[in-house]
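K.L.:
this is the structure alone, sequence omitted:
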């Protein structure tokens, strides 16, 4: 087994420039050979669980912040909220092994990636932009698919991986295990993780409220019902305890998530249809946040909430003549409830979600055809019928208010009939150069918070129109011995859902907007031991109604990396350079946006190394933020209701060590 942590860094840049990587269960190659002379899919990045999990992170989104064009907001040590090309929250589709999960906090203390550690899933597939219609409606910013596969057993009929991580800054770590037993006819698999971290220090040596405790476990059972039929059932339990948030006026003493899944897969021996997959899921989140129990206060607020999602899909894969096709239907229903109470009076002060249900029924199809040795086209089309209802809009809370009075009228059921699709053309200019062009339309419905939040200082808009994203993307790539990729994209958005501040009240309205940018990635192998990677991303966003910038847009970011591998040893250095961000929409200005302040640029250096102690055991170590810089990610969160808000600083210097064994 070669050095595994390096695979994560390489996948971030190499796969997205069109390199096809095949990683076996027992091998993670350091230097990936480039597939030449063939059309490549440049729209998708894939990562194995081993490669993603090697660099320690609090959750999946923190790990993916190393991918070019991907960022993430920070409120504390846990629950990084991913951003892809300037889009976030429900502009992204996140599937946890086929299941949708919507968090229990309207302020996104628990986005879906909170409930997914690096070791929880076997494969991560990342679509940037609107490149597929197979994974639900919306997805204008991108789609993140986390999946699990049937385990590969040794001769004794079992497979086991145990990993331990310790970190100095925050004085804590994680312990995870993945144990499976079975054969071709069936298997049992258990995944578990325990994580405990104290609050970290920033580069100034100041303590940042960021401690958390997390427990996660999953039981997966697989059975072969017939020669061509497989059944998989799974149950996940995630528990978050005493999670502190420097970027909010509340913490989360407790949050629980339960996910149930049933999957049936059948392969046909002959005929047009080659494969059928049917999936059902149920995810339940119970969340509690308050402003006193973890802050040594005798009074404050608390807010219990729930978010229950159920759904499923059926999809068929096959050939229609010379066309490779996938088509099917899906369903999703999310119900959310939440109230805010004063403490210790226990009086209702507002509604997070007044018994809100949003249902989506969709039908979809994709067709892929190779026109010639140099040309390939891909088409996708999707239709969604969406309804949004609220039931407790007339319940009375503080000062005889109701949700309906805050909205200005009693909302009726909202219905939407949304059509989305894309067309992509790949053309190989010659043996080494490939051009890809994609045009797409995606439609994102307003989420429960944007529609129905009902507090005196935060009010939703039940009559929001859905966002219509019209995107163009061009990718020029070179798959020679030193592969590179240059991407440019433009996204014109009708009815962009803008969150803004109106006389100290957070509100939502539709505006016209645009988001555009460029990305560049390059890899160069110096010799058999040294590999160089570089990447750059730049995004801009504008409110076309006012001419002001959109809030929380990533600044120009570049990364340079050198990797070394020789025998049992590996080492590397990564330098990240981030420009200042002055194109802002400040909450304190006439723009009334969500940016706290312009942010300064910064440079970081990370070091890492590993040593293969035996064929099964690897020891890795590293130093993040070697020079103990004080910095903050521009998009990171603040307490939007604080009169003097401050963004959350990132951790200062941190030494980490990771020991993993695979048996």
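P.N.:
Done, it's in. Bear in mind that the values here come from a model prediction, so they are computed numbers and not experimental data. Residues are numbered from 1 along each chain as shown.
K.L.:
CA only for contacts and neighbour counts going forward, please
P.N.:
Fine.
K.L.:
ok now the longest strand seen in the chain, how far from the chain's centre?
P.N.:
Identified as the longest strand of the chain according to DSSP state E is strand 348-370. The chain centroid and the centroid of strand 348-370 are separated by 17 Å, computed with C-alpha atoms, centre = their mean, to the nearest Å.
K.L.:
elements contacting whatever helix or strand comes next after it?
P.N.:
Under the assignment DSSP states H and E, the closest C-terminal helix or strand after strand 348-370 is strand 375-390. Strand 375-390 sits against strand 348-370, strand 414-428, with contacts defined as 3 or more C-alpha pairs under 8 Å, 6 or more residues apart in numbering; DSSP states H and E.
K.L.:
distance from the shortest one to the middle of the chain?
P.N.:
The chain centroid and the centroid of strand 414-428 are separated by 21 Å under C-alpha atoms, centre = their mean.
K.L.:
contacting residues around that strand?
P.N.:
If you take C-alpha atoms under 8 Å, 6 or more residues apart in numbering as the criterion, strand 414-428 is touched by 38-39, 130-133, 374-389, 434-443, 462-463.
K.L.:
next secondary structure after it?
P.N.:
Toward the C-terminal end, the helix or strand that comes next after strand 414-428 (DSSP H and E) is strand 433-444.
K.L.:
angle of that next one against strand 375-390?
P.N.:
With axes from the mean of the first three to the mean of the last three C-alpha atoms, to 10 degrees as the basis, strand 433-444 and strand 375-390 are set at 20 degrees to each other.
K.L.:
would you indicate which residues of strand 433-444 are buried?
P.N.:
433-444 (16 or more other C-alpha atoms under 10 Å).
K.L.:
quick check: which helices or strands does that strand pack against?
P.N.:
Packing partners of strand 433-444 (3+ C-alpha pairs under 8 Å, 6+ apart): strand 414-428, strand 467-478.
K.L.:
same list (these) but as TSV, adding distance to residue 75 and mean neighbour count.
P.N.:
As requested, these are arranged in TSV below (distance: least, C-alpha to C-alpha, whole Å; neighbours: other C-alpha atoms under 10 Å):
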stretch	distance to residue 75	mean neighbour count
strand 414-428	33	19
strand 467-478	26	22
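K.L.:
use this one as the comparison:
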């Protein structure tokens, strides 16, 4: 299980004597996260082995934190979901910068470009309970972070790992840092690949992937209070999708960031932070690189779509402290531009000109304060104001660029073959957010918190440009979809003792103008494929394949867990997560809500080895809104419950090496997740919306090294 000591150990490893400290204990394999230390924030070390063995994307790493799930489409690049909320309701950052994907159907969601093991920690804040990191995520904020390396004398640290498993799984990672008191250089890189997997019933599921990432950071540390760091990164890959009409044949990223930190001032000023970033993704989708075009489907000929998105921005923040007060305040900015090209024929996009279609901007100011009220009481409050804008550059239909990049059962094309009424129009909104939270920490291991937060969220790229229709009375979504307004109460309690830890958190919220997608069941072509608005080939008009509306919604749910150390070496634990949502306008359920999930674990932890069991039990989900959802997916039908058992173990090999191994889905059960896509007819799935099955029995082994 994960503990906060693991995060502290990850930081310690960057010191010159880190390898000696790391050898003191063997961390158990992460199966489910423990309680947060400060009420709403969770922290985990992504370098630790996990079970079930995660895919190559960041979404799979988050699923060990209660409340997280992912919209699955087989293999890699699942889209993260927190408490039933998805898309930009979840603020996703890496190195404090934003890297949104480019596909109009989020084939390349932001975590598709994140290699989690190349980061030092993942920090999660649930709910609208912080205003520090760009436009507030109404569901929460997730930050993948790398530490600053500091050396008191010349030295180096190296860590690496290799992983092999069923279905051709092969991963490798290296992360090396060298430096002296005045500076450092850090090199990290990874590769991850897998073949298609077999489900528990022996069914072949198209799901292969092959990815790589490489990053270098150069840091200048003239004294113990100052750092200036330049980081440059690249990556690429490909992935086959059982639930989409196209595959991802390119996931190229170029990342550059610069950060400056200065502390050690006299007086109230504690610290100055400044950062800037430039992230560009170049994504190619086609139906011929990783599959053969289906002559009986809606795309019988080779087709390709190429989309890019360039996002750049920065942040400046200052921290002060006076007696019982702490204050962090600053400003941030972000610009993001989207363009596209494509056509019919192999590599046809290379002969086409780029068409810009969107520009999005945000400017924000923020302040977050903490007040120690005496004794065990603390008050935390934050305010934020954003000026957000979106410019529509879709001058014409642009051809076949986005056709069938969406999941196979619906189409996310927003402008193919029809005039764009909002060309040249710019939308601007001033949006306010804030929260107030009370925290109490007792002397007997008890702590509790209660906080209320409010945020207004600008519709994102996928909500403004991807739908083919907007609310009634509007020409399209760009014109008619309004910002969401979320007000949410979060409460929690935490207890820690020598033998027993327990925690629970709950939330209740109201979302006004919730952005809801509705898919037209008559807009699908034969064999389960969706057709663009005016037909794939014959030009005959059809009803819009999807529409975005604003509705009022209510949400509530809870997460809870415990860990009992029955013996010095024996640990028993469990976590429970439940999310509920309702469309208050119609009384129907909100779509894409994960079902009740229970994880129970048992582990025996000796000094140099450990063994563990994970039993995952997921309830059926009957609260569905068939044909409604998000740009990523829609409710297909009610889903059945399931249970899976996994075993794991790890062994220290000397002071530097650790061997970990596990078997997921030990009894080879055939099951599917509720948040899922329906299989594409290109791979033989029938037209009646069949969910993609999860992997069957999967064995894996990981060897890691740290010096």
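P.N.:
That came in fine, so what should we check first? Here the structure is a predicted model, which means the values were calculated and not measured.
K.L.:
so what's residue 259 of the first structure closest to, chain neighbours aside?
P.N.:
For residue 259 of the first structure, ignoring the flanking residues on the chain, the nearest one in space by C-alpha to C-alpha, 6 or more residues apart in numbering is residue 283 at 4.3 Å.
K.L.:
who's in contact with the one you found?
P.N.:
99-101, 257-260, 308-310.
K.L.:
ok, of the buried residues of strand 433-444 of the first structure, which one's closest to residue 561 of the first structure?
P.N.:
residue 433 (24.1 Å; C-alpha to C-alpha).
K.L.:
any idea what that closest one aligns with in the second structure?
P.N.:
When the second structure is aligned by TM-score structural alignment, residue 433 of the first structure is paired with residue 446.
K.L.:
give me the distance between that match and residue 492 of the second structure.
P.N.:
The spacing between residue 446 of the second structure and residue 492 of the second structure, counted by C-alpha to C-alpha, to the nearest Å, is 11 Å.
K.L.:
likewise residue 624 of the second structure?
P.N.:
Distance from residue 624 of the second structure to residue 492 of the second structure, by C-alpha to C-alpha: 28 Å.
K.L.:
just residue 656 of the second structure next, same as before
P.N.:
As judged by C-alpha to C-alpha, residue 656 of the second structure and residue 492 of the second structure stand 39 Å apart.
K.L.:
also residue 173 of the second structure?
P.N.:
Computed with C-alpha to C-alpha, the distance linking residue 173 of the second structure and residue 492 of the second structure is 37 Å.
K.L.:
residue ranges for the helices of the second structure, please.
P.N.:
Remark: helices assigned in the second structure by DSSP state H are 4-12, 18-22, 58-62, 461-465, 477-480.
K.L.:
pick the most buried one from these.
P.N.:
When the helices of the second structure are scored by mean count of other C-alpha atoms under 10 Å, the highest mean neighbour count falls to helix 58-62 (a mean of 26).
K.L.:
against which helices or strands is that helix packed?
P.N.:
The helices and strands touching helix 58-62 of the second structure, judged by 3+ C-alpha pairs under 8 Å, 6+ apart, are strand 68-71, strand 79-82.
K.L.:
and it, how far from the first structure on average?
P.N.:
If you overlay the two and look at helix 58-62 of the second structure, the average distance to its match in the first structure is 1.5 Å (mean C-alpha distance after the TM-score superposition for the first structure).
K.L.:
how far does that helix sit from its chain's centre?
P.N.:
Its chain's average C-alpha position is 6 Å from that of helix 58-62 of the second structure, according to C-alpha atoms, centre = their mean.
K.L.:
corresponding residues in the first structure for that helix?
P.N.:
Counting by TM-score structural alignment, helix 58-62 of the second structure lines up with residues 60-64 of the first structure.
K.L.:
contact partners of that stretch?
P.N.:
Stretch 60-64 of the first structure has contacts (C-alpha under 8 Å, 6+ apart) with 52-53, 55-57, 70-72, 79-82, 113-114, 116-118.
K.L.:
related to what we said a few turns ago, who does the longest strand of the first structure touch, helix- and strand-wise?
P.N.:
In terms of contacts (3+ C-alpha pairs under 8 Å, 6+ apart), strand 348-370 of the first structure is packed against strand 323-343, strand 375-390, helix 448-452, strand 454-455.
K.L.:
okay, the ones you listed in TSV with distance to residue 651 of the first structure next?
P.N.:
Compiled in TSV, these are given as follows (distance: least, C-alpha to C-alpha, whole Å):
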stretch	distance to residue 651 of the first structure
strand 323-343	32
strand 375-390	41
helix 448-452	30
strand 454-455	33
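K.L.:
and of these, who's closest to residue 522 of the first structure?
P.N.:
Across those, residue 522 of the first structure has its closest neighbour in strand 375-390 (24.0 Å, C-alpha to C-alpha).
K.L.:
how much does the closest one stray from the second structure?
P.N.:
Compared with the second structure after fitting, strand 375-390 of the first structure has a mean deviation of 0.5 Å; criterion: mean C-alpha distance after the TM-score superposition for the first structure.
K.L.:
tell me the angle that strand makes with strand 323-343.
P.N.:
Between the axis of strand 375-390 of the first structure and that of strand 323-343 there is an angle of 30 degrees, by the same axes, to 10 degrees.
K.L.:
which ones are touching the match of residue 433 of the first structure?
P.N.:
Residue 446 of the second structure is in contact with 493-496, counting by C-alpha under 8 Å, 6+ apart.
K.L.:
what's the match for residue 613 of the first structure in the second structure?
P.N.:
Alignment note (TM-score structural alignment): residue 613 of the first structure maps to residue 653 of the second structure.
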